[in-house]
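Visitor: Here is my input, please return the structure:
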Amino acid sequence: MNLPAIESILKNQIKPPEPMGSYDPSDVIFLLKDLSNISLEKETGERERAIQSGVHYSEMLPVEYHPSDEYIELFHETLAQSAQKVARAAATVAEIIVRKRGLNTVLVSLARAGTPIGILVKRYISMKYNVDMPHYSISIIRGKGIDENAILYIWQQHGLDMPIQFIDGWTGKGAIRKVLVDACDSLDQRYGIRLDDNLAVLADPGHCSDTYGTREDYLIPSACLNSTVSGLMSRTVLRDDLIGPNDFHGAKWYKEWASSDLSTMYVDKISEYFTKVETEASLQAEDALAHPPEVTWQGMKDIQSIQQTFDIQDVNLIKPGIGETTRVLLRRVPWKILIDRPNNPNLKHIMLLAHDRGVPVEVFPGLSYSCCGIIRSVKGGGE
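Guide: Just a heads-up that it's a prediction; the model follows:
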C-alpha cells in the first residue's frame, strides 16, 4: 500500500451524502450530489447533435420518456412473466458473490441500471444468510471513469480491507467493464489498493463477465423504464461547473414523478420469488465456480460485423442487447433496429417503441444478442 496516499484517504474525510431517491435507505445509499434544482435536460435531437459534436453525454440529461398507458401495461405484463426468472438470475449472482467474496463485503452498484439489481442481491443475501451487506450506488462514466470520491467514502466507512463487489444490470459491448478495469488500475497506482474489477451482472449477453445470472439476452423489466424503476434517479452527471473536487458525481431526483414510481414495487415483486429459486440458484452458482465460464467478448465481434455490414465509422453508435436498444429508443435518435429473428418473444416492447417512433426494424441473423440499436449519425462521435 502507498502509505502517504492511504493517510490522505483517512485524513481528507469526504462529506456524507444527502439522502436521495425513492428507495428505502436500508436498500441502497446513493453516493451522488443532488442536482435536482438545475435544468440539465436537452431535447433528444439537440442532445444527439451535441454528443456527436463532441459534448460529453454526462454533461447533460435526456428528457425523461413519458411512457404511454400501453407501454406501462407491457411493463407490468413483462414483470409478471419474468419475475421468477429475474429472481433466479439475481439469486445466482448473489450466491456467486458470497462464495467468491464472503459475507463481509460491500456491494457497489453502478448507477443507475445497476441499482435495482444491487438491491435484489442485497435482499437475497439478507434472506438466505441473515447478513445485511452495505450497498451503495455510485457513478461510472465512459470516457471519464469512476467516481473516486465515492470509493474514498466507502473506504473511510468500511476500512481498506473489506472487499468491494461491483454490480450492474447487463452487458452490451462491455464498455463499462473496460472503464471499471481502467479505474481499478488507476486506484491501484494512486493508492496501492487493488480492487477487484469483476463486474457482476444479471445478464451477460456480451460474454465479458464471469459473474452473471444468465447470458440470455432477454427483457429485464427494469430496462423498460428510466427513473421510475430506478428510485426516481436520473442518469449521472459530471460537469466541472457543477461538481467540485470534493463532490460526488451528480444526479437529479425526480420527486415530481412520485405518483408514477414503480421502483420499490419492482424489487418487492421479484423478491417474493427468492425462496422458490434458492436451491436452483445455489446449484447454478456451484456449477459456475466448478466450471468457470469463458470471457470471450463475443459481443464485440458481433459489433464489428455490424460495423462492416452497414459501414458505420463510430462503434459508439451501435448499442447491442435489449437493455441498450431500449435506451436508444427512449433517449437517442435511432436509425434502425436489428433483431435476431422476427418471432423473438423478448422483443415486444422493442417492437412497440420502434413502431411508436417510426424506426425501421431489420432481421440480422446470427446475433449473439436478441437485438441491436443503431443511432443515426449526425457527424461522428457517440455516447
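Visitor: When you work out contacts or count neighbours from here on, use the C-alpha atoms and nothing else.
Guide: Noted.
Visitor: need the contact list for the residue nearest to the spatial centre of the chain.
Guide: Central residue of the chain (CA atoms, centre = their mean): A113, 3.2 Å from the mean position. Contact analysis of A113 by CA atoms under 8 Å, 6 or more residues apart in numbering lists D168, G169, S222, A223, S230.
Visitor: how does it look with 10 Å?
Guide: 137, 167-170, 222-223, 225-227, 229-230, 235, 323 (CA atoms under 10 Å, 6 or more residues apart in numbering).
Visitor: one more to put side by side:
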Amino acid sequence: MFSSYRAEDVTILLKDITGCIDPLPTAERERLIQSGHHYSEMLPLEYEPTEKYLEAYADALARYAGITAQATARLAEQIYAEKGADAALVSLARAGTPIGILLKHYIRQRFGADVAHYTISIIRGRGIDANAMDYILARHAPAAVQFVDGWTGKGAIQRTLVEAAAPYAGLSAGLAVLSDPAYVAEKCGTHDDFLIASSCLNATVSGLLSRTVLRADLIGPADFHGAAFYEELRGKDLTYDFIDSVERLFPPAAYPIEEAAAHTSGLTEVERIAADFGIADINLVKPGIGEATRVLLRRLPWKLLVHSTTDEERLGHLYQLAEEKGVEVAAYPLRNYLACGLIRTLADN
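Guide: Here you go, the predicted structure:
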C-alpha cells in the first residue's frame, strides 16, 4: 500500500511511480496542456495550503460533514438495494477513493456487509485502466461492479466511462456520486452543488497519492496506470480526518432523492458560459464547487464565477483561494452550479 489508506478500506490498483517523475510548476504544465500534451503525462506541484486556507477547509468540513454523510447514506442505500453484499465498489482515483471508503463503511454499519472496494485510474481522452478492469472482473461478476466518484462537473468522466465500459459484456457504465449537479450520473446522493470538503485539498485528503499518470516510458503494457506517493506530506495528512468526520454523522437509514421533473443539463450550462466569455474550448470551463476548487489549486485560473460574491458559508474557501492567487471573482447567473472556474487561455497572452 503506497498510500496512507488502510489496507482493509481499499485495494489500490495503481503502479507506484514515486520518484520517477518531476512535478511541474503550474504555468509550465498549463502551457504544455494547452499546446497539445496530455495532462496524464505530467504531475502538478502539490498546493501547500496556507494556514488561513486550512482554517477555511476545517470550517467547510464542520459545515458540510452532515450533508456529506446524508448524501453518502442515500447513495449507499441505492447501491446496496441493487448490488447487495456482492457489490464491488470501483472508485475513480483520486477524488472517488475517500467517497468509496465512506460508502463501504456505511454499508458495513447499516447492513453488516463488507463489500469489496478498489480504486483505479480513468483518464479523459485515454480511457479506463484495462489491466485494472481485468483484475477486478477476474474476481467479480460484471453486474456487481459499481463505479464511484465524488461529484460531476460537466459529465466528461461519465462520457469517458460509457466508452470504456462498452467492450465488457454485462458491465454497467453507470456512475455513483455524492453530488450530481450535471444530471448525468446513474445514482447520486443529491443533485445540489454542495461542498464536499475533500475537494478542498489534493493529496493530503486523498491518501497522499498524486493524480494518476499514463506515460509510455513509465507504464508498460502489463502495468496499472501510475501514481506517486507523497511520503513527505504525512505530517499534513487529513485523509482520515475527513473520512472520520463524515462517518460520525452517518444517519441510521436514508432514502433516495426525488428526481426533478425538468432540469437543464450541466453541459448546456457550460456551453452557455463558454459562449458568454468567448471560450472556444469547453475543457477550459470547470463547473461546480469541486471543479472550481481544482482550477484554483492546480491550473492557471482566469476567473471564478459564483452565484453570489457574499456566500461565505458555502463558498468561503473559494474566495480565500481566489484572494491568494489574485483571481477575479464575478457574480454570474449560474443554474445547476454554485461556482465555476475558468482557465486562462495562454494563446491569448
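Visitor: coming back round to it: so the residue mapped onto the residue nearest to the centre of structure 1 from structure 2 versus E271 of structure 2, what's the distance?
Guide: Matched by TM-score structural alignment, A113 of structure 1 corresponds to A95 in structure 2. For A95 of structure 2, the distance to E271 of structure 2 equals 25 Å [CA to CA, to the nearest Å].
Visitor: just the helices in structure 2 please.
Guide: With DSSP state H as the criterion, structure 2 has helices at 26-34, 51-83, 96-111, 130-137, 156-165, 239-247, 266-276, 289-298, 312-325.
Visitor: How much space separates the closest residue to D147 of structure 1 other than its chain neighbours from K33 of structure 1?
Guide: Spatial nearest neighbour of D147 of structure 1, chain neighbours left out: S139 (5.6 Å); criterion: CA to CA, 6 or more residues apart in numbering. Going from S139 of structure 1 to K33 of structure 1 by CA to CA gives 10 Å.
Visitor: Show me which of the two is the more surrounded one.
Guide: Neighbour count, other CA atoms under 10 Å: between S139 of structure 1 and K33, S139 has more, with 25 against 21.
Visitor: Would you mind confirming that I157 of structure 2 is in contact with D149?
Guide: Yes - between I157 of structure 2 and D149 there is a contact at 9.3 Å, judged by CA atoms under 10 Å.
Visitor: which neighbours do those two share?
Guide: Residues touching both I157 of structure 2 and D149 (CA under 10 Å, 6+ apart): L92, L175, A185.
Visitor: ok, back up a step: for I157 and D149 of structure 2, work out which one has more neighbours and name it.
Guide: Using other CA under 10 Å, the more surrounded residue of I157 of structure 2 and D149 is D149, with 25 against 22.
Visitor: give me every residue that touches that one.
Guide: D149 of structure 2 sits next to 90-100, 157-158, 175-179, 185, 188 when contact means CA under 10 Å, 6+ apart.
Visitor: Tell me, how many residues neighbour the aligned partner of R126 of structure 2 in structure 1?
Guide: R126 of structure 2 maps onto K144 of structure 1 when the alignment is built from TM-score structural alignment. Residues near K144 of structure 1, counting by other CA under 10 Å, number 12.
Visitor: With L346 of structure 2 instead?
Guide: Neighbourhood size, L346 of structure 2 [other CA under 10 Å]: 12.
Visitor: Could I get the contacting residues of it?
Guide: Applying CA under 10 Å, 6+ apart to L346 of structure 2 gives the contacts A27, E30, R31, Q34, S35, L300.
Visitor: Of these, just the buried ones, ChimeraX syntax please.
Guide: One line in ChimeraX is enough to select the buried ones among these; burial here means 16 or more other CA atoms under 10 Å:
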select :30,300
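Visitor: Once you drop chain neighbours, what's closest to the aligned residue in structure 2 for V93 of structure 1?
Guide: Using TM-score structural alignment, the partner of V93 of structure 1 in structure 2 is L75. Excluding its sequence neighbours, the residue lying closest to L75 of structure 2 (CA to CA, 6+ apart) is G189, at 4.8 Å.
Visitor: In this structure E271 of structure 2 contacts V285, no?
Guide: Yes - the pair E271 of structure 2 / V285 is scored as a contact, 8.7 Å apart, by CA under 10 Å.
Visitor: picking that back up, please identify the most buried of the helices of structure 2.
Guide: Of all those, helix 289-298 has the most neighbours on average by mean count of other CA atoms under 10 Å, namely a mean of 24.
Visitor: what's that one aligned against in structure 1?
Guide: Under TM-score structural alignment, helix 289-298 of structure 2 corresponds to residues 322-331 of structure 1.
Visitor: what about the matching stretch, how far off from structure 2?
Guide: Its matched residues in structure 2 lie on average 0.5 Å from stretch 322-331 of structure 1 after superposition (mean CA distance after the TM-score superposition for structure 1).
Visitor: Could you check how far that stretch is from the centre of its chain?
Guide: Stretch 322-331 of structure 1 sits 12 Å away from the centroid of its parent chain (CA atoms, centre = their mean, to the nearest Å).
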